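S.K.: Generate a structure from the sequence data that follows.
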Amino acid sequence: HAGHLVALLAARRAVRPAVREQGLRAAAPLAVYASTQTHAWLHKAVDIAGLGLQAVRWIPTDAEQRLDVGALAASIEADLAAGVQPLMAVGTAGTVSTGAIDPLPAMAALCSRHGLWFHVDGAYGAPAACLGEDAPADLPGLREADSLALDPHKWLYAPIEAGCVLVRDPRHLLDAFSQRPPYYGAPRVDEGLNFHELGPQNTRGFRALKVWLALRMPAATATGR
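M.R.: Below you'll find the predicted structure:
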């Protein structure tokens, strides 16, 4: 769930740049759009982000449990007319209940047209994109996402917990989370990647090690090293 929250906070900052200094109270309310089949992480994320549960617009699904893009478009238009600012649309790449994949390319195009952040919940199904032509038709659409969350402790068989969020433009993470107090020292030209600037945690464990080792094992077996 942490990866989704990071993406939502980055989106909040990207869509409403003054949020870090002014908070949410001085501007129009924000709306987040997701199908009725979306995982419950969204409840916690909008709550923690200060948007409130009423910010979520639950979009109906079609007969295959996929988000109805027409209903999404209508909901966005209704919010714009009411003075509500659309923030993020969530597409799911493999729902928990049925494994349904939302029409990701159509959602991406709609988000681009209206200036929404497009987030994909790929916790369950995103790794299937590596199947190439054998992958479901809409799954490659996750490449259009502004952010993608996946759980290596599912299809990649990493021990719990192992969450991952990928963001198209890492500058959005810096904008949302970076701080430079004097006791961190001035940045150096040769300074490496500082993960405390890319998320809410300052001190963090090396959770990525178990994922890296799991990925290295088949590679080492294949090469005999």
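
S.K.: make it CA atoms for all contacts and neighbour counts henceforth
M.R.: Noted.

S.K.: ok, residue 6 touching residue 199?
M.R.: Yes: look at residue 6 against residue 199 with Cα atoms under 8 Å: they come within range, at 6.3 Å.

S.K.: before we go on, could you also do this sequence so I can check it against the first one:
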Amino acid sequence: MAMEFREKDLDLQNIIADEVNKYLKRDLGTMSATKRAPQELIDKYEKMSVPQKGRDIYEIMNELDNEILEYIHRNNHPRSFSFIPGPGSRLSWLGDILTTANNIHASNFKNATLPISIERNLINYFAEKLGYKIKPAGGVFVSGGSMANLTAVVTARDEKIATKELYKGTVYISDQVHHSLSKAFHIAGIPKENVRRIPVDREFKMNVDELSAVIKKDIEADMKPVMVVGTAGTTNTGTVDDIEGITAVCEAHDLWLHIDGAYGLSHLLSTKGRDLFPGIEHADSVSWDAHKLLFQTYSCAMVIVKDKQHLLNSFSEQAEYLDDIQSDDDVIDPEMIGMELTRPARAVKLWITLQVLGEEQFRERIDYGQHLAEYTEECVEEMENWQVISRPSLSILSFKYVQPNLNETENNKILSNAAGRMASSGYAVTYTTELNGQKVIRMCTINPETTKEDITGTLARLDEFVKDELESL
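M.R.: Okay, the predicted model is just below:
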């Protein structure tokens, strides 16, 4: 006899409907872009015990609405310009609701036939954008760029070096590469001292001549070069490495070429498309985040390889309890080409968004982000004592304040304090980063709901905060 649990007695239908309506009606632009929780609330939730008898659900919802979800960094805010914003579409959110409500276990075709058919379809779609052949190309949806990079690193390791020689394995990255690669190398067993950081040129691109020289030196020292990781859209500057130049080096020494395109590769859907990434078709693997510039909610990303057999070589395992549901022939279950067995149907929400909006709308949105970055550059160039440090590239630019009468340390402190005051104000998020030892404001303008007024309002406030800091010296 089934037990009657308390959940059935709750007015969940109305509560869910109310929360959905509340979300749809909110105006993010009037909310704080970021808000820090006071210590008393941190203490409250870190020390809160689990009750023996359940509490009133409306009391819980009040805590969620007014406390827990109030003090967060809103990546989808129109004036959230730091990191890589996550301007998730409401269509993606709808997909999240539906796939979560159905509790889909998207590991194999027999569990989730059509959701996985959609995943295969989208992997093929994006593989074609890269210039890969549908067969033998392949890939799998993963949680994010970190997991995509790890999957690619493990695949490259298994293809290019014997386990017994792993202690000699060397890998090559630029000093602008995403930090997730360091984690991936560590997990994959590449010794930390074997990770070669190649300097970048004046455009923040990996120095290909230096790369070639370091690889040759390693070979002479009886090391075993494994792979090179280039970047298609660095986090700091939106720079695209010289993929064709790196390809030539990899081909000369039989190395795996992985391109971390977690952020940048979505620009393949822009007007300029593949012209932004010459040589991308030569990469053995790429990482590509949909929860950035494909406007998906967290988390939704892909790793795509030129030959899916390499993924099978690394991740295909036999489990007796799965015998009845494993597929055969040309139908490869996602759990056979990636780390996860338990996995949500991440591709469905992206499919919904692409089907409803279409390529044209995506192209317009991505182009708009670059236009906003160029507009920001124009505004900064008209501001007194402000300098553009890295020009707009893939919707990212950086700039700094330079008071001629102050030294670099003093100017850096003023800029950092101004960025902190901006975040504390809640109006916008414009944190600093470092380029060639310089402290700079970095802005990423990819939210399609951001207006030019958001840009000018943010820059005006930054200028005001800087001037306030000057007066306090």
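
S.K.: what TM-score do we get after superposing?
M.R.: For this chain pair, the superposition-based TM-score is 0.87 by TM-score structural alignment, normalised by the length of structure 1; 215 aligned residues with a Cα RMSD of 2.2 Å.

S.K.: okay, residue 6 and residue 199 of structure 1: which has more neighbours?
M.R.: residue 6 (25 against 20; other Cα atoms under 10 Å).

S.K.: Run through the residues that contact that one.
M.R.: Applying Cα atoms under 8 Å, 6 or more residues apart in numbering to residue 6 of structure 1 gives the contacts 165, 199, 200.

S.K.: Structure 2: which residue goes with the second one?
M.R.: The reference is to residue 199 of structure 1. Aligned by TM-score structural alignment, residue 199 of structure 1 pairs with residue 338 of structure 2.

S.K.: Is that match in a helix, a strand, or coil?
M.R.: Under DSSP: H, G, I helix; E, B strand; the rest coil, residue 338 of structure 2 falls in the coil class.

S.K.: which non-adjacent residue is nearest it?
M.R.: Residue nearest to residue 338 of structure 2 in three dimensions, not counting chain neighbours: residue 315, with 5.6 Å by Cα to Cα, 6 or more residues apart in numbering.

S.K.: can you pull the contacts of the equivalent of that neighbour over in structure 1?
M.R.: Using TM-score structural alignment, the partner of residue 315 of structure 2 in structure 1 is residue 177. By Cα under 8 Å, 6+ apart, residue 177 of structure 1 lies in contact with 196, 197, 198, 199, 200.

S.K.: what's the answer for residue 104 of structure 1, then?
M.R.: By Cα under 8 Å, 6+ apart, the contact list for residue 104 of structure 1 reads 91, 92, 138, 139, 141, 142.

S.K.: isn't the third one right next to residue 108, touching?
M.R.: No: under the criterion of Cα under 8 Å, residue 138 of structure 1 lies out of contact with residue 108, with a separation of 11.0 Å.

S.K.: Of these two, give the one with the bigger neighbour count.
M.R.: Just comparing residue 138 of structure 1 and residue 108: by other Cα under 10 Å the higher neighbour count belongs to residue 108, 24 against 15.

S.K.: wait, isn't that one in contact with residue 118?
M.R.: Yes: in this structure residue 108 of structure 1 lies within contact range of residue 118 using Cα under 8 Å: 6.3 Å.

S.K.: what sits in contact with each of those two?
M.R.: 144, 145.
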